[in-house]
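Visitor: Give me a 3D structure for the following:
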Amino acid sequence: MTYSYWLGGAVALALIMPAAAQDAPRKIFRGEVASLDGQTLGVKTKDGQTISVTLTPDWRVRVVVPIGVEAIHTGSFIGTAQVPQADGVGRSLEVHVFPPGVKSGEGERDWDSQKGARMTNGTVTGEVTADAKGRELTLTFPGGSRKIVIPPDVPVVQFNPAQHADIKPGVQVFIVAMGDGSSGWKTNNIAIGQNGAAPPM
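Guide: Presented below is the predicted three-dimensional model:
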């Protein structure tokens, strides 16, 4: 796999979205595939609504694959949805590990998976320690850093290439669509879970 597969354009996954695209209007959709008709994807969201997303000509699919937490070490570039605690330490809800050499979306921004959640992408600096509470590390990004605790039961994943044929009714998906709603939504990337699991983002 070449790293160019992960990058380029207004990548739909916010965690690997180029900086210019991150400022564009976007909306996250989580749910299951209701239909796929040419370049039009129907997604049934968790609130029961079915929304329509236009797939760009270069659309791709990635499958979220669990990996061991030991894959995270000093120098790793990772992203994590986390909730800052009273002491400022972020408690992870999920972690995604980028391939070596890939750094995108560095920084911290609001995330919608849980009230008060933030998405933090950065480089692991200093020592990674472990105890009964989980892994503890520091993520550093331009303009700041965040101490992170990864509890033992938190999913740690990476993204692997998948096929268009994997997108079929009933498959659980995670999509970050671009647009403002009035003119429709579009995306060039879809994330799916492995073996029917919902992507944890």
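
Visitor: When you work out contacts or count neighbours from here on, use the C-alpha atoms and nothing else.
Guide: Fine.

Visitor: residue boundaries of the helices in this structure?
Guide: Along the chain, the stretches classed as helices by DSSP state H are 19-22.

Visitor: any idea which strand is longest in it?
Guide: In the chain, with assignment by DSSP state E, the single longest strand is strand 50-66.

Visitor: Name the residues of that strand that are buried.
Guide: 50-55, 59-65 (16 or more other CA atoms under 10 Å).

Visitor: Any chance of a markdown table for the residues you listed, columns distance to Ala86?
Guide: Shown next, in a markdown table, are the buried residues of strand 50-66 (distance: CA to CA, whole Å):
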| residue | distance to Ala86 |
| --- | --- |
| Thr50 | 38 |
| Ile51 | 37 |
| Ser52 | 39 |
| Val53 | 38 |
| Thr54 | 41 |
| Leu55 | 41 |
| Trp59 | 41 |
| Arg60 | 39 |
| Val61 | 38 |
| Arg62 | 35 |
| Val63 | 34 |
| Val64 | 31 |
| Val65 | 32 |
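
Visitor: Let's see this one next, to set against the first:
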Amino acid sequence: MLKAFSLAVVSLLVSTAGHAQPVEHPIGRAGALVSYSDADVTLRDKEGKDVVVAMTPGWTVVTARKVAPDTIKAGDFVATINTDIGPDAGRATELRLFEPGYRPELGTHAMPQPATSITHGTVTVVRKVDTGLELDVTYPGGARRIEVPASIQPVAYEVHDRPFAQPGMQATAVTRRDADGVWRAGRIMLQP
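Guide: The predicted structure is shown next:
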């Protein structure tokens, strides 16, 4: 009995190695910006309903822009959705380069799509290869090698002062449950 239990524990550890298990997936909110304060942002969704999004202290305003792959360097914090090609490796289907200070998650975990993971971590090595780039991405408790095909166009984020956000602008906020059980966003992304 003890041997069977030990084998089950080892099997579980091997099957989850390299993949941090999140408690919950984030929830995105989108709509036209109505108003904002230090504590929250109000968006009007596509049905015309106002949605109040709780924000973290010091939340920011960003816009996205496409960047050249060679922009990525050691020390950058990235998020990538990637197709699993090994236990600690993936091939990027998208790559986001976050602004300094914004680290919404750390680690690699499975996505709802088969053989697909999302990785959030710090780039430690960038290698140019015939097919594009290879990144070594590290996070507490693990690392993942990410192949970035030349066809992938990375997206980077530019930070703006809050007054840049004007009513009527389209905005997206990604919320995560905090330690107090409140779903909060650390930034809003605008499409001016």
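
Visitor: How alike are these chains, TM-score-wise?
Guide: Overlay of the two chains. TM-score (TM-score structural alignment, normalised by the length of the second structure): 0.62; 163 aligned residues with a CA RMSD of 3.7 Å.

Visitor: ok so, going back, any idea how far the longest strand of the first structure is from the chain center?
Guide: 12 Å (CA atoms, centre = their mean, to the nearest Å).

Visitor: Repeat that for stretch 59-75 of the second structure.
Guide: Per CA atoms, centre = their mean, the centroid offset for stretch 59-75 of the second structure relative to its chain is 13 Å.

Visitor: what residues does it touch?
Guide: Under the criterion CA atoms under 8 Å, 6 or more residues apart in numbering, residues 38, 97, 122-126, 133, 150, 152-162, 164-165, 185-192 lie in contact with stretch 59-75 of the second structure.

Visitor: Let's see that with 6 Å instead.
Guide: 122-125, 154-160, 162, 186-190 (CA atoms under 6 Å, 6 or more residues apart in numbering).

Visitor: How about the residue nearest the centre of the second structure, nearest residue that isn't a chain neighbour?
Guide: Among the residues of the second structure, the one closest to the centroid is Ala79, at 4.5 Å (CA atoms, centre = their mean). Nearest residue to Ala79 of the second structure, sequence neighbours excluded (CA to CA, 6 or more residues apart in numbering): His120, at 4.4 Å.

Visitor: now the strands for the first structure?
Guide: Under DSSP E, the first structure gives strands at 26-37, 40-45, 50-66, 77-84, 90-97, 107-110, 118-131, 134-141, 144-150, 156-161, 172-181, 184-193.

Visitor: Now the ones you listed in a markdown table, please, with extra columns for distance to Ala20 of the first structure.
Guide: Output for these, formatted as a markdown table (distance: least, CA to CA, whole Å):
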| stretch | distance to Ala20 of the first structure |
| --- | --- |
| strand 26-37 | 12 |
| strand 40-45 | 25 |
| strand 50-66 | 18 |
| strand 77-84 | 18 |
| strand 90-97 | 21 |
| strand 107-110 | 13 |
| strand 118-131 | 16 |
| strand 134-141 | 17 |
| strand 144-150 | 20 |
| strand 156-161 | 22 |
| strand 172-181 | 12 |
| strand 184-193 | 15 |
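
Visitor: So which of the ones you listed is nearest Ala19 of the first structure?
Guide: For these, the distance to Ala19 of the first structure is smallest for strand 107-110, at 10.0 Å, taking CA to CA.

Visitor: Against which helices or strands is that closest one packed?
Guide: The contact analysis (3 or more CA pairs under 6 Å, 6 or more residues apart in numbering; DSSP states H and E) places strand 107-110 of the first structure against strand 118-131.

Visitor: sorry, back to before: angle of the longest strand of the first structure against strand 26-37?
Guide: Angle of strand 50-66 of the first structure versus strand 26-37, following axes from the mean of the first three to the mean of the last three CA atoms, to 10 degrees, is 100 degrees.

Visitor: follow-up on the earlier one: mind picking the one among the buried residues of strand 50-66 of the first structure that's closest to Ala177 of the first structure?
Guide: Set against Ala177 of the first structure, the nearest of these by CA to CA is Val53 (7.4 Å).
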